[in-house]
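Colleague: show me how the following folds:
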Amino acid sequence: MFDLKGALSLLVPKGSTALKSGEICQGTAVYADAKLGTLVQVYNPSGRSIASGVLGQGQFVENELGAACRFDFTIRGVPDGLPTYGVEVGSHGVHSVSSTEAHSWVAIADASF
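Modeller: Predicted coordinates for the structure are as follows:
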């Protein structure tokens, strides 16, 4: 078993919001359900749910590349030894990740803030 760690980043066009780095944020439009406590599911290659957790508090982050509302997550007790894993935030589709990625950091990004 291992802890799968990662983040959902909802990309924001620079200058399109009054939020400042470090402020609390949540998703809008298609990702209106992206907020503290939103379900994050982990699936095996057959599509069966094998672990779950929730999004942490959204935090607005900015750097030289742009800006995003970022939600970190940690899914505890994920079974080890699979070649790939599926990760789904809310009901926004399953993202397939390699075992290596699942064991280091899962980055999910979308431009739908």
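Colleague: only C-alpha atoms from now on, for both contacts and neighbour counts.
Modeller: Fine.
Colleague: hang on, residue 10 packs against residue 72?
Modeller: No: counting by Cα atoms under 8 Å, residue 10 stays clear of residue 72, with 11.6 Å between them.
Colleague: and this one, so I can compare the two:
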Amino acid sequence: MPDHPPAVPTYRWSRLSRGAVLAIGAGLGAAAVGACWAGMSLAGQSGDSFSTDGTLTVTGVGGGLDSGEPCSGTGGYSDIHFGTQVTITDAAGALVAMGSLGLGQKTEQGCEFPFTVDDITPGSKLYTVEVSHRGGLSKAEDELRTGSLAFTLGD
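Modeller: Predicted structure coming up:
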């Protein structure tokens, strides 16, 4: 048996002080967080999203109400009301943005609901705008960017 125990191998990290190891670890962690942040920021810049707005008018609804009074769809249009979902899909049919109808107001034509849809992903030649389950209407990207869309349901 040898008179002394075998030598313990020395590793590079064991020669550094505890503070130095902590500083190196903090630096590597900060670099990783920074790289993730930069990657996520650049990934979101594939094209600036945009918004659109418009109105949906349900004709023949709101009889007996004064102009400007709150209203909602009735009868066969009872699915059209404040909060009804507005979806926008791209040419491939993928959902790219969602919004909802605002509070309906009585107009001469019927009950008019404003809507805004934010964060629309750009780059599709055509988009389909659909309210509730009523079937979609196709619009070009420049039409959506311009906004002031006007849709009508009813007679």
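Colleague: overlay the chains and give the TM-score.
Modeller: The TM-score (TM-score structural alignment, normalised by the length of structure 1) is 0.85; 106 aligned residues with a Cα RMSD of 1.6 Å.
Colleague: and residue 10 and residue 72 of structure 1? which has more neighbours close in?
Modeller: Using other Cα atoms under 10 Å, the more surrounded residue of residue 10 of structure 1 and residue 72 is residue 10, with 23 against 18.
Colleague: trace the more buried one over to structure 2, please.
Modeller: The alignment partner of residue 10 of structure 1 in structure 2, by TM-score structural alignment, is residue 58.
Colleague: how about the strands in structure 2?
Modeller: Applying DSSP state E to structure 2 gives strands spanning 50-59, 70-71, 85-89, 95-101, 104-106, 110-120, 126-131, 137-140, 149-153.
Colleague: what range does the fifth one cover in structure 1?
Modeller: Just to be clear, that refers to strand 104-106 of structure 2. The aligned range for strand 104-106 of structure 2 in structure 1 is 58-60, by TM-score structural alignment.
Colleague: not counting its neighbours along the chain, what's nearest the match of residue 10 of structure 1?
Modeller: Distances taken as Cα to Cα, 6 or more residues apart in numbering put residue 153 closest to residue 58 of structure 2, at 4.7 Å, once the chain neighbours are dropped.
Colleague: just give me the neighbour total for the one you found.
Modeller: Around residue 153 of structure 2 there are 14 residues (other Cα under 10 Å).
Colleague: same question, residue 122 of structure 2
Modeller: Neighbourhood size, residue 122 of structure 2 [other Cα under 10 Å]: 17.
Colleague: what's the burial count for residue 97 of structure 1?
Modeller: 18.
Colleague: what residue of structure 2 matches up with it?
Modeller: Superposed on structure 2 with TM-score structural alignment, residue 97 of structure 1 falls opposite residue 139.
Colleague: what about the counterpart of residue 30 of structure 1 in structure 2, distance to residue 58 of structure 2?
Modeller: Residue pairing (TM-score structural alignment): residue 30 of structure 1 is matched to residue 76 of structure 2. Here the criterion is Cα to Cα, to the nearest Å. By it, residue 76 of structure 2 lies 11 Å from residue 58 of structure 2.
Colleague: what of residue 36 of structure 2?
Modeller: 48 Å.
Colleague: and for residue 105 of structure 2?
Modeller: Distance, residue 105 of structure 2 to residue 58 of structure 2, by Cα to Cα: 10 Å.
Colleague: which neighbours do those two share?
Modeller: Common neighbours of residue 105 of structure 2 and residue 58, counting by Cα atoms under 8 Å, 6 or more residues apart in numbering, are 111, 112.
Colleague: hmm, residue 32 of structure 1 is touching residue 38, no?
Modeller: No: counting by Cα under 8 Å, residue 32 of structure 1 stays clear of residue 38, with 10.4 Å between them.
Colleague: neighbour-wise, which of the two wins?
Modeller: Neighbour comparison, residue 32 of structure 1 and residue 38: the larger count goes to residue 38, with 18 against 11 (by other Cα under 10 Å).
Colleague: what sits against the more buried one?
Modeller: Contacts of residue 38 of structure 1 by Cα under 8 Å, 6+ apart are 54, 55, 89, 90.
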